[in-house]
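K.L.:
sequence unknown, structure follows:
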């Protein structure tokens, strides 16, 4: 998968990285013991498996960038939102460490995943350490809303975990409803993006209406992102996704377009093919792709993604934001969901 940030957004993301990296390194050094520190530094790309510095750092910094914008939305400087940016990035990487284990992924950002280098127990514990460190960073912030922001991030983290648990459960079920799938995606993907968009403002003690609208904006963008990601998982071109066409169908993922199609009337053939225990052949995958589209799964997902983006825009226009902050939020949102099929 490739995405191309607009020129102005590239500068914003670079500024975020410059502000965030020293603060994030300090948080990891301060709040993690030596063993967990070593695993975390490897995962972030700062060092190799032997602990030697690499001078590198992976990741797009989307969530911390949103947290810094959130502080600016409340009238503060971007630097005032650094504890929120650090905390959201720590929680995000907690989820990545655990996701790599659950999905059996052996590479991330072009090198071996932490669990393949340090073992499953070590990677699990390092993830746990990162989410605990996020709490410490927020509670120690010299800001009026430190406690409120900590509670909000904890709630978002719990929702993200619930969404991941539901996603795993769906793999074993044949009766997943579309409402359940949308709720799962909102929890798994939308909750943390919503928190990122609101956390900086919450940390500054902003008015509840501003915090609520920013959080809703992020949740809508998160759900749109998941819808587009699910569309790419079926119809995305390999040159852009880095995966085989129909990759999600090969593992029988209960993605949003698939669940929408499975719950449509007259889909007996699709259900028989997709829910059977035998592996899908290449002709089966092509047939399933056709049946999902014929049942309306593709159109529903595309239309729902458009609806979520429109709802996100309404959330921004409902509050009074500086023009440059409003523009930056929409640019980041466009980068998040502007992925090519």
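P.N.:
All right, it came through fine. Just so it is clear, the model here is predicted, and its values are computed rather than measured.
K.L.:
only C-alpha atoms for contact and neighbour calcs from this point on.
P.N.:
Noted.
K.L.:
Give me the distance between the helix or strand in which residue 19 is found and the centre of its chain.
P.N.:
Assigned by DSSP states H and E, residue 19 falls within helix 7-31. Centroid separation between helix 7-31 and its chain, computed with C-alpha atoms, centre = their mean, to the nearest Å, is 18 Å.
K.L.:
Which positions within whichever helix or strand comes after that helix qualify as buried?
P.N.:
Going down the chain from helix 7-31, the next helix or strand is helix 34-44, by DSSP H and E. Within helix 34-44, the residues scored as buried using 16 or more other C-alpha atoms under 10 Å are 36-44.
K.L.:
how long is stretch 50-61 end to end?
P.N.:
Stretch 50-61 has its terminal residues 25 Å apart, counting by C-alpha to C-alpha, to the nearest Å.
K.L.:
Could you pull out the strands in the stretch 1-150 of the chain for me?
P.N.:
Taking DSSP state E, counting those that start in this stretch as the test, the strands found in the stretch 1-150 of the chain are 107-108, 111-112.
K.L.:
Dump the ones you listed to CSV, plus mean neighbour count and distance to residue 79.
P.N.:
Converted to CSV, these look like this (neighbours: other C-alpha atoms under 10 Å; distance: least, C-alpha to C-alpha, whole Å):
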stretch, mean neighbour count, distance to residue 79
strand 107-108, 14, 29
strand 111-112, 13, 32
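K.L.:
ok, and here's another one to check against it:
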């Protein structure tokens, strides 16, 4: 299945807007159960208000995961509202994970605003993240199949995040280097698990629990593609669009696929003289303890010269193709779901 020239533009389009209109009232109702201070921090995290509590016209996320849950319910013949408990749960878990990720990564910006920990402090941000997680679990107490997949996603998310952090202490090349296979396993857990839970919960709550397992697999494959594209945007994205500065991952030694692919000795690109020369120079730069601004920019350029950007995008499309084959087989009428998923890789252009 060729996905290379399909579905550009903002992820989801009309489907995302339609699902957002159903999601937001349910999400606000869930958050209203928190302590007022926790609710204020949750509102900041979810893009409803600024750090002082003032309302924002726009600023929330893409709501990709809840949209997938509701589209999956529709694809098995249920109204999208049937998947709302799962949609709210996965969005709350996603928000929880971003709060903690920003603390771990020391990222000060999120969606063009201060990250929660920067606005309120680390301790309050941790507590707010924990509150969001607790609310998420509460959404699915009466839906055992959906809860099973959310629990599985939480285990994989934490494992994937742990692997991602551990990779930073391993070398770029030589003994102990991070392999592309290890990266793929990490991304399937860190990013794919929650996408898998969204899809599995959607079909389960929609009345087709027998499709939950293949849709879980679909989401994990989609998550690998999504994470690779995030890696690409972290190196070459527009901060005005992404809401985060570029090159932070490279500065910290975070093992992203474009860089791993550029350095991989088994890559066919490594045999080409210009690519091989770029990979060697890149390896030498990354061996430094710290890179200045010019060196970081040079390293990002060398990743392109060594073929890492092209190889990473190819891998994203490969995992997306696998995900789409499952959608076509299990949910053949789910055109909006397919369009949404296809748009995720094209956002890197």
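P.N.:
Looks like it arrived, so ask away. What you see is a predicted model; the values in this text were computed from it and never measured.
K.L.:
Give me the TM-score for these two chains.
P.N.:
These two chains, once laid on top of each other, score a TM-score of 0.85 by TM-score structural alignment, normalised by the length of structure 1; 326 aligned residues with a C-alpha RMSD of 2.6 Å.
K.L.:
could you say what helices and strands the helix holding residue 19 of structure 1 packs with?
P.N.:
On a contact count with 3 or more C-alpha pairs under 8 Å, 6 or more residues apart in numbering; DSSP states H and E, helix 7-31 of structure 1 meets helix 34-44, helix 62-73, helix 82-103, helix 120-139, helix 323-337.
K.L.:
now the ones you listed as TSV including distance to residue 249 of structure 1?
P.N.:
Below are those laid out as TSV (distance: least, C-alpha to C-alpha, whole Å):
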stretch	distance to residue 249 of structure 1
helix 34-44	29
helix 62-73	28
helix 82-103	15
helix 120-139	27
helix 323-337	21
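K.L.:
Of the ones you listed, flag the one that's most buried.
P.N.:
helix 62-73 (a mean of 29; mean count of other C-alpha atoms under 10 Å).
K.L.:
Let me know the angle separating it from helix 82-103.
P.N.:
Angle of helix 62-73 of structure 1 versus helix 82-103, following axes from the mean of the first three to the mean of the last three C-alpha atoms, to 10 degrees, is 160 degrees.
K.L.:
returning to that earlier point: may I see the strands of the stretch 1-150 of structure 1 arranged in a markdown table, with distance to residue 180 of structure 1 as well?
P.N.:
Shown next, in a markdown table, are the strands of the stretch 1-150 of structure 1 (distance: least, C-alpha to C-alpha, whole Å):
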| stretch | distance to residue 180 of structure 1 |
| --- | --- |
| strand 107-108 | 29 |
| strand 111-112 | 34 |
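K.L.:
Nearest to residue 222 of structure 1, out of the ones you listed?
P.N.:
Between residue 222 of structure 1 and the strands of the stretch 1-150 of structure 1, the tightest spacing by C-alpha to C-alpha is seen for strand 107-108, at 21.4 Å.
K.L.:
against structure 2, where does the closest one fall?
P.N.:
Using TM-score structural alignment, strand 107-108 of structure 1 lines up with residues 109-110 of structure 2.
K.L.:
Mean per-residue distance, the matching stretch versus structure 1.
P.N.:
Taken over the aligned residues, the distance from stretch 109-110 of structure 2 to structure 1 averages 2.5 Å (mean C-alpha distance after the TM-score superposition for structure 1).
K.L.:
about what we covered before: quick one: which of the strands of the stretch 1-150 of structure 1 is nearest residue 128 of structure 1?
P.N.:
So among these, strand 107-108 is nearest, using C-alpha to C-alpha, at 19.0 Å.
K.L.:
any idea what residue 77 of structure 1 aligns with in structure 2?
P.N.:
Aligning on TM-score structural alignment places residue 77 of structure 1 opposite residue 79 in structure 2.
K.L.:
what's around that match, how many residues?
P.N.:
15 (other C-alpha atoms under 10 Å).
K.L.:
Buried ones in the strand or helix carrying residue 229 of structure 1, by neighbour count?
P.N.:
For residue 229 of structure 1, the element it lies in under DSSP H and E is helix 208-235. Neighbour counts over helix 208-235 of structure 1 (16+ other C-alpha under 10 Å) mark 210-235 as buried.
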